[in-house]
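S.K.: Turn this into a structure:
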Amino acid sequence: MAKILVTGGTGFIGSHTAVELFNAGYEVILLDDFSNSSRKILTQLKTITGQEPEFVELDLCDEAKLNAFVEQHPEITGVIHFAAFKAVGESVQQPLKYYRNNFYSLINIINAFKSKVNLVFSSSCTVYGQPDVLPVTEDAPVKRAESPYGNTKQIAEEILTDTCKVTPDLKVISLRYFNPVGAHSSALIGELPIGVPQNLVPFITQSAIGKRGPVTVFGSDYNTPDGSAVRDYIHVVDLAKAHVAAIKRMEEEKSESNYEVFNLGTGKGSSVLEIIKAFEATTGEKLDYKIGDRREGDVEQVWGNVTKSSELLGWKAELDVNEMMSSAWKWEKYLKDNPF
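M.R.: Here you go, the predicted model:
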């Protein structure tokens, strides 16, 4: 089988994707600099897969070291690029940190592989902002980003689009994620936020385990069924499987052009209050939560049209909200007894 490089391979989505690549029979090289992950993930992956993951510690912004690495690994035929800074709030405070890291790493990868590679890019539904029509399709207009982080995703897609126009050998699929949550069924890998979680589900689990205070529901007066904001939550394992499907699509030369974009979500929205109720019902844990003011930059509601992913990638999400909540809770309980 082909050998796939996974950048950011010890991160939340990267580690789960590594498992699914192993399950699909691929050889895998993981690359990370541990700026937002733990070295212990490598041990966890070995336990899950029964295979010693090949790993290289490297900062993708170091062009010389990356070029040397690529020269030493001519067998790599595909790259799944997760490595990027991703904290929205931090990006507002330190925009240049985000622009430097997220752009240099992508450009260096394209240059290092000299375009002879299948590349899957980790993008985001943040490129849509508050869509005019729901569910949002891949043809919806890209709106001005609310943060430097979101802007890096938009501009990265532009970089890839422009490069593909003049580089026919380069094949790229950008996957626009909605809200990844949950953890592997083994409870050995999951989301590891540094500091106070910025996302809802890890804050819920940390609150339930006693690590955080009450969960704040930001806004109760949105034009939604229960007044709280609505998002399209997707299980990280489903998300990981979509990356394997994207690699296979390019390998089998099924792409309609050398740059394609796909939404990755469940195709339905869940409100913040619905997620809280699903967590309580699935785990039996009573959550302490309070209603707060709207949070600046939050969109009211967004969920994806995933018809294109179903028809062309042959992929669809299979795990429901209850599985998302139960797996996230099992992971949180594992972390309590096995801190990273």
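
S.K.: From now on I want contacts and neighbour counts done on CA atoms only, so please keep to that.
M.R.: OK.

S.K.: check contacts around residue 112.
M.R.: The contact partners of residue 112, by C-alpha atoms under 8 Å, 6 or more residues apart in numbering, come to 66-67, 70.

S.K.: and if you look at residue 241?
M.R.: By C-alpha under 8 Å, 6+ apart, the contact list for residue 241 reads 17, 20, 315.

S.K.: By neighbours, which of these wins?
M.R.: Using other C-alpha atoms under 10 Å as the neighbour criterion, residue 17 leads these with 25 neighbours.

S.K.: Could you point out the member of the contacts of residue 241 that lies closest to residue 279?
M.R.: Each of the contacts of residue 241 was checked against residue 279 using C-alpha to C-alpha; the closest is residue 17, at 24.6 Å.

S.K.: Proceed likewise with the subsequent sequence, for comparison:
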Amino acid sequence: MAILITGGAGYIGSHTCVELLEAGYEIVIVDNLSNSSPMALNRIAEITNKNFTFYKMDLLDRNGLDDVFSRHSIDAIMHFAGLKAVGESVRLPLTYYHTNIMSTLVLCEVMQKHGVHKLVFSSSATVYGLQEQVPISENFPLEATNPYGQTKLMLEQILLDLAKSNEQWGISILRYFNPIGAHESGKIGENPNGIPNNLLPFISQVAVQKLEQVNVFGDDYPTADGTGVRDYIHVVDLAKGHMRALERILGKTGVDVYNLGTGRGYSVLEMIAVFERVSGRSIPYSIVDRRPGDIAVCFADTSKANEELGWAALRGIEEMCKDAWRWQYSNPNGYEQEELFATN
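M.R.: Sure, this is the predicted structure:
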């Protein structure tokens, strides 16, 4: 059984590839490496001691993707590929709409041509918009507030319509909250291009003195310490959630939507304190103005994934921070230059 992983060299994709290989699946990775490193592919092979096939390819390359499906007997797809920075999407909306939507359309058309109808889709909690009620469940109203979130929301609708058109489709839509952490080996982890957009990689780069301080956006929210509270999930727990979703859709049809989170939140200052404790490093920070559109508290209702997938996030916040620190400390500049993984 071969699973095609789009965006498999990226942060979440690479950790999921490790889980798939260690579970005995054959995998084929397609990634254009626009916001990921080929070094991650070497590390996947090193961790698992397993072989896999990699194609450096953009999903907009319909002929190239068609050739991949012709060469391999693909049973299902895990679709991680896409642009993912909220701030950048506001500046470059046309780029995000074109890349994220068109690439997924091409992928689904090629899948349909080759009779492959099983898909695990990487969505996001951004589709919920600015919810004031927690925990957030899958049946909450959807209202994305930025182009990145809008692409995820549009693609969810496209996949729902696709499944209605052909009852052979089995699709799992996974809405993640805030993935952090790294593989326990310290060999793969989050490797942002430039200044990180997310809190924990920013904190960890302050810890290795790549950045001077953390900006805390507001300390006057109605929370225990005044700072925003979010649901952080270990990337390995997230990868295991993808595995459970894959196992489920291989035996059924239709569309299922699941939140993947821990079901509890931590504030910005709590995250800084935990990271200081596990790293032994001081994390200087400065309180600055709130960001427009930020809400006080956001965390998931994970009961549906717990019940239907038999999945739960097992790793606590200390383990998340320890693993993130091990990755950052071992790789202060991200993936070091080394011999690149052979491409097809």
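
S.K.: Please work out the TM-score for the two chains.
M.R.: Once superposed, chain against chain, the TM-score is 0.96 (TM-score structural alignment, normalised by the length of the first structure); 334 aligned residues with a C-alpha RMSD of 1.2 Å.

S.K.: re the thing from before, please render the contacts of residue 112 of the first structure as JSON lines that adds distance to residue 51 of the first structure and neighbour count to the earlier fields.
M.R.: Listed next are these as JSON lines, based on distance: C-alpha to C-alpha, whole Å; neighbours: other C-alpha atoms under 10 Å:
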{"residue": "66", "distance to residue 51 of the first structure": "25", "neighbour count": "20"}
{"residue": "67", "distance to residue 51 of the first structure": "27", "neighbour count": "16"}
{"residue": "70", "distance to residue 51 of the first structure": "23", "neighbour count": "16"}
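
S.K.: now, which of those lie within strands?
M.R.: Judged by DSSP state E, those include no members of strands.

S.K.: May I ask you to name the longest helix in the second structure?
M.R.: In the second structure, with assignment by DSSP state H, the single longest helix is helix 147-165.

S.K.: so where is the next helix-or-strand element following that one in the first structure?
M.R.: Following helix 147-165 of the second structure in sequence order, the next helix or strand is strand 170-176 (DSSP states H and E). Aligned using TM-score structural alignment, strand 170-176 of the second structure spans residues 171-177 in the first structure.

S.K.: with the second structure superposed, average distance for that stretch?
M.R.: By mean C-alpha distance after the TM-score superposition for the first structure, the fitted stretch 171-177 of the first structure averages 0.4 Å away from its aligned residues in the second structure.

S.K.: what's in contact with that stretch?
M.R.: Contacts of stretch 171-177 of the first structure (C-alpha under 8 Å, 6+ apart): 117-125, 157, 160, 164, 239, 246, 250, 258-265.

S.K.: Check stretch 220-227 of the second structure too.
M.R.: Contacting residues not belonging to stretch 220-227 of the second structure are listed as 216-219, 228-229, 267-269, 296-297 [C-alpha under 8 Å, 6+ apart].

S.K.: I'd like these written out as CSV, with secondary structure, neighbour count and distance to residue 81 of the second structure added.
M.R.: What follows is those, written out as CSV (DSSP: H, G, I helix; E, B strand; the rest coil; neighbours: other C-alpha atoms under 10 Å; distance: C-alpha to C-alpha, whole Å):
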residue, secondary structure, neighbour count, distance to residue 81 of the second structure
216, strand, 18, 30
217, strand, 17, 29
218, coil, 18, 32
219, coil, 19, 35
228, coil, 26, 29
229, strand, 24, 28
267, strand, 19, 29
268, helix, 22, 28
269, helix, 17, 32
296, coil, 20, 30
297, strand, 23, 28
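
S.K.: what kind of secondary structure is the residue of the second structure positioned farthest from its centre in?
M.R.: What lies farthest from the middle of the second structure is residue 220; by C-alpha atoms, centre = their mean that is 29.5 Å. Taking DSSP: H, G, I helix; E, B strand; the rest coil as the rule, one finds residue 220 of the second structure in the coil state.
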